[in-house]
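> model this:
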Amino acid sequence: MAEHNDLGRLGEDKAAEYLQAKGYKIVERNWYFHHKEVDIIAFDGDTVVFVEVRTRTSSDVLHPRDSVMPLKMRYLILAADNYVRYKKLDNRIRFDLIACISHRDGRWDIEHIEDAFTAQAE
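Sure thing, here's the model as predicted:
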């Protein structure tokens, strides 16, 4: 597996731990609809939260929160719509972003952006 894939998996693990510590109930990880993936699907109370996790090293120029492009947002929205229909859910939904930054000394910075974008994003 490529090094960036390992880093991404580690970031997703850190994000899942972070959400669980905040009381979220994780129900899916790496959920696919065709080629569209949702990193984490969780419940924050009664709200279904679709979480995009972006991971970078501290030496990367682009901050992970700045790496989510409109096409990725649209794919997340399509996947979320399919998930809600498939599970027959009638809950409020939200799209969050978790930006994870790995430091050489083993520290991690985690930034959780609730309502990072809406289903109207284009």
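> from here on, contacts and neighbour counts on C-alpha atoms
Noted.
> So which elements touch whichever helix or strand residue 81 is part of?
Element membership for residue 81 (DSSP states H and E) is helix 70-87. Here helix 70-87 touches strand 25-33, strand 36-44, going by 3 or more CA pairs under 8 Å, 6 or more residues apart in numbering; DSSP states H and E.
> one more to put side by side:
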Amino acid sequence: MPDARAEVGRFGEDVAARYLSDRGLTIIERNWRSGTPRGELDIIARAPDGDLVIVEVKARRTLGVGAPVNGVTPQKLRQLRRLANTWLREHPEIPAPGVRFDVVGVLIGRGSSPSVVQHIPGVVV
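The predicted structure is shown next:
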């Protein structure tokens, strides 16, 4: 059984994928892993304007350590850029007229409370 952290992350990614799909993005791939550079892209999507969207998802159960989006550091954003470049090289068949990086934070609701989603499109990397 996955640990609580993995369950929170997976649930947050599911919420984020539904949120993005409901706003017209097409999910291309989820949880893509690279060996070099080592890491993972949570969600790769296509925006309605044709741009490729690399999405980092952060999920939390509480605000004890701050909003979920605050967990995305400048170092993480640099890693996302390297991973995105690797993904693009490995998928030349997928056109990418433009690439943007989005962050989605999910505060997981308790009981009947819905989860709260914060979407920051076009984060500067």
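> What TM-score do the two superposed chains give?
Superposed pair, TM-score by TM-score structural alignment, normalised by the length of structure 1: 0.90. Supporting alignment: 118 aligned residues with a CA RMSD of 1.3 Å.
> Could I get the helices and strands packed on helix 70-87 of structure 1 in a markdown table, plus columns for distance to residue 86 of structure 1?
Below are the helices and strands packed on helix 70-87 of structure 1 laid out as a markdown table (distance: least, CA to CA, whole Å):
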| stretch | distance to residue 86 of structure 1 |
| --- | --- |
| strand 25-33 | 10 |
| strand 36-44 | 14 |
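> Let me know which of those strands is the nearest to residue 80 of structure 1.
Closest to residue 80 of structure 1 of the helices and strands packed on helix 70-87 of structure 1, according to CA to CA: strand 36-44, at 7.7 Å.
> Give the aligned range of the closest one in structure 2.
On structure 2, the counterpart of strand 36-44 of structure 1 by TM-score structural alignment is residues 39-47.
> Centre-most residue in structure 1?
residue 52 (2.0 Å; CA atoms, centre = their mean).
> and the angle from the helix or strand in which that one is found to strand 25-33?
Assessed by DSSP H and E, residue 52 of structure 1 sits inside strand 47-57. Orientation check (axes from the mean of the first three to the mean of the last three CA atoms, to 10 degrees): strand 47-57 of structure 1 against strand 25-33 gives 70 degrees.
> Strand 47-57 of structure 1 vs structure 2 - mean distance after superposition?
With mean CA distance after the TM-score superposition for structure 1, strand 47-57 of structure 1 departs from structure 2 by a mean of 0.3 Å once superposed.
> Which secondary structure elements does that strand sit against?
Secondary-structure packing of strand 47-57 of structure 1 (3+ CA pairs under 8 Å, 6+ apart): helix 3-21, strand 36-44, strand 93-102.
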